[in-house]
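Undergrad: Just to be clear, the model below is a prediction. Sequence and coordinates:
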Amino acid sequence: MTGEKTVGEGITPIILDSISDGVFTVDPGWRITFFNRAAEEITGVTREEAVGRFCWEVFRSSICERECALKQTLKTGNPVVNKAVYIVNADGRRLPISISTGVLRDRHGKMLGGVETFRDLSQVEELRKELYGRHTFMDIISRNRRMQQIFTILPDIARSNSTVLIQGPTGSGKELLARAIHNLSPRREKPLVAVNCAALPDTLLESELFGYEAGAFTDARKSKPGRFALARGGTIFLDEIGDISPALQVKLLRVLQEKEFEPLGAVCPVKADVRVVAATNRDLAAMVAEGGFRQDLYYRINVFSITLPSLAERREDIPLLVEHFIQKLSLLQGKVIEGISPEAMALIMGHDFPGNIRELQNVIEHAFILCRGGLILPEHLPAYLQNGNEEKGRPAGGLTMAEMEERVLREALVRHKGNRTRAARELGINKTTLWRKMKRYGIKFPDDNHGQTVG
């Protein structure tokens, strides 16, 4: 069966050659029967080279061997629409594309083969990378206004040698921020040593921080340097500092005041050439008022304070973080997951995430275990996210994806007093795109630029 018969004679090939999407057809034996001009341009393979060859020899995509979309369509009769995949062109370059497939039949309904259309997403991918890069700072990903303000001042904080207190809920990224401070500082060539103060009992924590000399206690057969010694010249990160005992608070206060410490069993103090970055998920000011934390130590560690918002307060970051975790896990596990379905994303966007970013990462990792390829679907998410769907088509938080997007747009416009240019810049979208979305959701807002109601 010739390509002309498959796609029709006369004007049909001319029409298919005039469109920007690539189109090819195959016969029941999987040999290419038609290959339009856009297909030539995207793949780098000429029509003469393509026609008559098996489709997988020409159209080398990431799903050819495992889950060919065209094969699935011919088997089930169900089309595939806008599936994101990668192909390798004639130059060996990896290109992102979206594909759609369908069954090709004659006027009597007899199956002649299959047709596949594909669209080059290279420019979209470059824009995505640009947007992603614009919202990434030292491995911290956010387009939230409060987080962007932190990004702005972080280099200045890092250049100083002052003690920093990072406050925020569990799982909000406090250690990541501490690492960013260290990596931007003049001490970046020296160690960053992290200690979880809540993970050890008081007696063990003291020896862990300050070390000990041989014979300081039973079984101390040789000296062991503490974390302050190991961090010499660098930075020590004291996580969950609000959990240390009053007795250890006194010893830590001396380190900050005198810049020296004494290992257990030592007779002479050791100089502490180290910068301290502390973090807590507790309200230290309230603890001071209640007598649970020393006031003098609080003021010593609170030279400069940074408060991280919870993930629920920066929901506009969830899609960026989801994409980041998908890419990260794809590299670590060698598994091709192309993205997440709108339905699954709606469930994620509607969740409050009491465990913050750490919980979101665990959710995506859970989905990776169950998802064999393609898109992450609602059934791949943890049960508590699926079961929270009290109303059909509506996530646990009560908002659909569209409703969540509308809320994010409104909040950005409120923050910028109706200035669409600044709101669009914060959201990482074009001003025209913002205006179009405002029209879609019926958002009317005084434009700070012109004093008129827009949307």
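TA: All right, it came through fine.
Undergrad: C-alpha only now, for contacts and for neighbours.
TA: Fine.
Undergrad: ranges for the strands of the stretch 301-450 of the chain?
TA: 304-307, 337-340, 374-376, 445-447 (DSSP state E, counting those that start in this stretch).
Undergrad: try the stretch 51-200 of the chain
TA: So, for the stretch 51-200 of the chain - with DSSP E, counting those that start in this stretch - the strands run 60-61, 80-88, 94-105, 111-120, 136-137, 140-141, 164-167, 192-196.
Undergrad: Would you format the ones you listed as a markdown table with mean neighbour count and distance to residue 184 included?
TA: Output for the strands of the stretch 51-200 of the chain, formatted as a markdown table (neighbours: other Cα atoms under 10 Å; distance: least, Cα to Cα, whole Å):
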| stretch | mean neighbour count | distance to residue 184 |
| --- | --- | --- |
| strand 60-61 | 18 | 41 |
| strand 80-88 | 18 | 36 |
| strand 94-105 | 19 | 34 |
| strand 111-120 | 21 | 38 |
| strand 136-137 | 16 | 11 |
| strand 140-141 | 16 | 13 |
| strand 164-167 | 24 | 14 |
| strand 192-196 | 18 | 12 |
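Undergrad: wait, which of these is closest to residue 178?
TA: Of all the strands of the stretch 51-200 of the chain, strand 164-167 sits nearest to residue 178, with 7.9 Å by Cα to Cα.
Undergrad: Included below, for side-by-side comparison, is a second structure:
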Amino acid sequence: MWTQDPAMKAMFRVLERVAGDDVTVLVRGETGSGKELVAAAIHALSGRRKGPFRAINCAALPSHLLESELFGHARGAFTGAVRDTPGHVQLAHRGTLFLDEVAELPLELQAKLLRVVETRTVIPVGAREPVPVDVRFVSATHRALRKEVEAGRFRADLMYRLRVIPVFIPSLRERPDDIPLLVEKFMAERNETSRRKVERVAPAAMTILRRYSWPGNVRELKNVLAYAYAMGDGPTLAPADLPPELVDPKLSGAELVSPSPASEAHSENPEARRILEVLGRTGGNRQRAAQILGMSRVTLWRRMRELGLAEQA
């Protein structure tokens, strides 16, 4: 357990308690906070651990492709469907299916997923007969799902089916005491594969890591350490090895571009502020900004839309 945070320890106790019960779990947390790792831990602690663990990001594909990926398709269902192909639901039979960013599912696919959860059968695209499936569902979202229900974007009946056990992951900026532990973990992993072997982190470098806001959470921390290993040499990880914007806040996008009314309006939201800073530093290059933030370009664009930043790049 790589944490000293009381809220994280409480979350792990809940996971240990409910993993053995075949109930649905809904994990909520920011992008990069480790939602898939939590889902994998639930699977590993459950009676299904010898079965498959499958994961699909519901925000990564357009709806017509997502339906086939999730539920499978029959031969002849569409152009190019030359054979029966199982989807993630069937491939997770007797195991666990992790539905990441489940709130992004279109309403029509929510209805189909609800039927799968309720009947424990799936009808692939283009098929007529239901196929029995034995799957445990663990879902995740960065959204407040109840608000999505109130806004008419998510089905209430599906929400209740998927969140028998709700779990919340605190952001990394809310648990700075975990940063040294996670750095130690990621350094051990990196030392196994990297040309550089780091034995210690300079106190000044650790201070920089602890004071940073980490909008990309644990994933961003891991990416920053990968950068540090590549850019530096020797057994000590020094401040000079870290990305410039961590070492000197004056190099952030907030200092490189004049603040717009939109950026000032979002100054109280740390995630929005950080996205604007990185976009400013990369000259509006979303691909590079996404890499720095430790997320995919699709996820960055989605978060920008949600935070009202879509016009800023």
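TA: Sure, I can see it. Remember, predicted model here, so these are calculated numbers, not experimental data.
Undergrad: In space, not sequence, find me the middle residue of structure 1.
TA: Centroid-nearest residue in structure 1, with Cα atoms, centre = their mean: residue 321, separated by 2.2 Å.
Undergrad: Let me have the strands of the stretch 301-450 of structure 1 in CSV, extended by distance to residue 287 of structure 1 and mean neighbour count.
TA: Shown next, in CSV, are these (distance: least, Cα to Cα, whole Å; neighbours: other Cα atoms under 10 Å):
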stretch, distance to residue 287 of structure 1, mean neighbour count
strand 304-307, 16, 16
strand 337-340, 43, 19
strand 374-376, 43, 20
strand 445-447, 43, 18
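Undergrad: Looking at the ones you listed, which is nearest to residue 114 of structure 1?
TA: strand 374-376 (20.8 Å).
Undergrad: coming back round to it: output the strands of the stretch 51-200 of structure 1 as CSV; include the columns distance to residue 377 of structure 1.
TA: What follows is the strands of the stretch 51-200 of structure 1, written out as CSV (distance: least, Cα to Cα, whole Å):
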stretch, distance to residue 377 of structure 1
strand 60-61, 22
strand 80-88, 14
strand 94-105, 18
strand 111-120, 23
strand 136-137, 26
strand 140-141, 24
strand 164-167, 35
strand 192-196, 36
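Undergrad: Residue 32 of structure 1 contacts residue 24, correct?
TA: Yes - between residue 32 of structure 1 and residue 24 there is a contact at 6.8 Å, judged by Cα atoms under 8 Å.
Undergrad: what do we get in structure 2 for the residue nearest to the centre of structure 1?
TA: Matched by TM-score structural alignment, residue 321 of structure 1 corresponds to residue 182 in structure 2.
Undergrad: Spatially nearest residue to its match, not counting backbone neighbours?
TA: Leaving aside its sequence neighbours, residue 182 of structure 2 sits nearest to residue 2 (Cα to Cα, 6 or more residues apart in numbering; 6.4 Å).
Undergrad: any idea how far residue 126 of structure 2 is from whatever residue of structure 2 lines up with residue 273 of structure 1?
TA: In structure 2, residue 273 of structure 1 lines up with residue 134, judged by TM-score structural alignment. The gap separating residue 134 of structure 2 from residue 126 of structure 2 is 21 Å, by Cα to Cα, to the nearest Å.
Undergrad: Please pull up the equivalent of residue 311 of structure 1 in structure 2.
TA: Using TM-score structural alignment, residue 311 of structure 1 lines up with residue 172 in structure 2.
Undergrad: what about the helices in the stretch 301-450 of structure 1?
TA: Counting by DSSP state H, counting those that start in this stretch, the stretch 301-450 of structure 1 has helices at residues 318-333, 342-349, 356-370, 383-387, 401-415, 420-427, 431-441.
Undergrad: So which bits of stretch 204-216 of structure 1 are buried?
TA: Residues of stretch 204-216 of structure 1 classed as buried by neighbour count (16 or more other Cα atoms under 10 Å): 205-213.
Undergrad: rewinding a little: Serialize the strands of the stretch 301-450 of structure 1 to TSV and add fields for distance to residue 383 of structure 1.
TA: Below are the strands of the stretch 301-450 of structure 1 laid out as TSV (distance: least, Cα to Cα, whole Å):
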stretch	distance to residue 383 of structure 1
strand 304-307	32
strand 337-340	17
strand 374-376	14
strand 445-447	39
